[in-house]
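Visitor: how would this look folded up:
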Amino acid sequence: MKIGHKAKVMIAASLLSCFVGASVFAATYKPITKVTYFGTKTSAISSAVAIPKDVASFWTSGTVPPVLNKDGQTVYERYGNTQAQGEGILKGLEAQLKEQGLSLKDVTYLRVYVAPDAELGGKPDYQGWFDAYAKYFNTKGNPTKPARSTVGVQSLVNADWLIEIEAFATYPMPKK
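Guide: As a prediction, this is how the structure comes out:
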């Protein structure tokens, strides 16, 4: 099959733009040498986190709240409100991370699902979650501000659960 002159020019122009784009990217790319958090000082969370390519990571599945009182008559007696459930989950994540040689200081991202709370007229208690978060992150003891998504959902697997959290952490860089 013969390729016409116009087609050859278009192919050459496309290839040239790819090479120019790649060289511009290569000229501006700065290798990431440590986990770096981005965002404003006034925000409780980071807007982004850069992770070097050779850093190992640890991801948890959706973690749910611990039972506070198995004989409780209400969701709040069994598991607590959103804040109590969030605190229970973060405490559990802290223990799970410790087993891996990590801590909450190594968390780079949280994905949080918040379900409707009957006490709030069926609206998710975002403030309860934010208050739980504030006890564990962006504090004097743990200044880490992970990137985070908080999503309101219709329900979770157990009707008593008001919150579920996934955590992503990175292992510290080896000393060179």
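Visitor: alpha carbons only for contacts and neighbour counts from here, please
Guide: Fine.
Visitor: now do the end-to-end distance for stretch 144-160.
Guide: 30 Å (CA to CA, to the nearest Å).
Visitor: so where do the strands sit in the chain?
Guide: 36-38, 48-50, 57-59, 107-114, 116-117, 123-124, 147-152, 163-170 (DSSP state E).
Visitor: quick one: residues in contact with the last one.
Guide: Counting by CA atoms under 8 Å, 6 or more residues apart in numbering, strand 163-170 makes contact with 55-65, 82, 85-86, 89, 93, 102, 104, 106-115, 156, all of which sit outside it.
Visitor: re earlier: what would the strands of the chain look like in a markdown table with distance to residue 133 and mean neighbour count?
Guide: Converted to a markdown table, the strands of the chain look like this (distance: least, CA to CA, whole Å; neighbours: other CA atoms under 10 Å):
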| stretch | distance to residue 133 | mean neighbour count |
| --- | --- | --- |
| strand 36-38 | 17 | 15 |
| strand 48-50 | 17 | 15 |
| strand 57-59 | 18 | 14 |
| strand 107-114 | 10 | 21 |
| strand 116-117 | 18 | 21 |
| strand 123-124 | 15 | 19 |
| strand 147-152 | 11 | 16 |
| strand 163-170 | 11 | 22 |
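Visitor: here's the other one to compare against:
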Amino acid sequence: MKKNMKSVIATSVLGLSLITGISFASAAKDKNGLNSDKVTFFGSPTSEISSSVAIPQSYNRLLFSGTVPPLLNKEGKTTYERYGNTERQAIGILEKLKADLKAKGLSLADVTYLRVYVAPDPHKGEKPDFQGWFDAYALFFNTKENPVKTARSTVGVQSLASPDYLIEIEAEVAYKNNSKSKK
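Guide: Down below sits the predicted model:
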């Protein structure tokens, strides 16, 4: 009988410990915004980007493949004449993204993550023009019109699919799963 009682007590203590631990873990998640019903961006208020983004299960995700810049002038003799510098190319890509999102009933405010590849610029000493990209990003994100600061990776690469492309951008978008929304 004493063994059974010890077993019951040990099982009860273990069970209560587990329940308490789960409760504290859940409380910590709520405190950190991980159980929110909205997309939550984390990071320093002074940073131009978020360090992470939590997307609730009730949201859908839309992933954009690497998008390259639009052709500006087919007859152009140089990369800059045909596609522009890194900043101009990035603006062109982000404008395409904005238009594509709008056609789907979404906006740049729904973008949660950007993965950006920047190739060497022949007019910048064959080095990637990261500042050109950062300047273009600042026109579309963390602005009065769109306060979203995406999570983001920016990677310098040796080259892209065309020697004229100085930048390529992938995007991840999260939008509310709403069965009443139009398709």
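Visitor: any idea which residue is closest to the centre of the second structure?
Guide: residue 113 (0.6 Å; CA atoms, centre = their mean).
Visitor: that one and residue 10 of the second structure, how far apart?
Guide: Counting by CA to CA, the separation of residue 113 of the second structure from residue 10 of the second structure is 48 Å.
Visitor: how about residue 115 of the second structure?
Guide: From residue 115 of the second structure to residue 10 of the second structure the distance is 51 Å (CA to CA).
Visitor: what residue of the second structure takes the place of residue 162 of the first structure?
Guide: Correspondence of residue 162 of the first structure to the second structure, assessed by TM-score structural alignment: residue 166.
Visitor: show the contacting residues for that match.
Guide: 85-86, 89, 118-121, 128, 159-160 are the contacts of residue 166 of the second structure under CA under 8 Å, 6+ apart.
Visitor: next: residue 122 of the first structure.
Guide: Neighbours of residue 122 of the first structure in contact, by CA under 8 Å, 6+ apart: residue 116.
Visitor: for the aligned residue in the second structure for residue 54 of the first structure, which non-adjacent residue is closest in space?
Guide: Under the alignment defined by TM-score structural alignment, residue 54 of the first structure is paired with residue 58 of the second structure. The shortest distance from residue 58 of the second structure to any non-neighbouring residue, by CA to CA, 6 or more residues apart in numbering, is to residue 177 (5.6 Å).
Visitor: my guess is the one you found meets residue 56, correct?
Guide: No. Using CA atoms under 8 Å, residue 177 of the second structure makes no contact with residue 56, being 10.0 Å away.
Visitor: doesn't residue 54 make contact with residue 33 of the first structure?
Guide: No. With contact defined as CA under 8 Å, residue 33 of the first structure does not reach residue 54; the gap is 9.3 Å.
Visitor: chain neighbours aside, what residue packs nearest to the aligned residue in the first structure for residue 88 of the second structure?
Guide: When the first structure is aligned by TM-score structural alignment, residue 88 of the second structure is paired with residue 84. Distances taken as CA to CA, 6+ apart place residue 132 nearest to residue 84 of the first structure, at 7.2 Å, with adjacent residues excluded.
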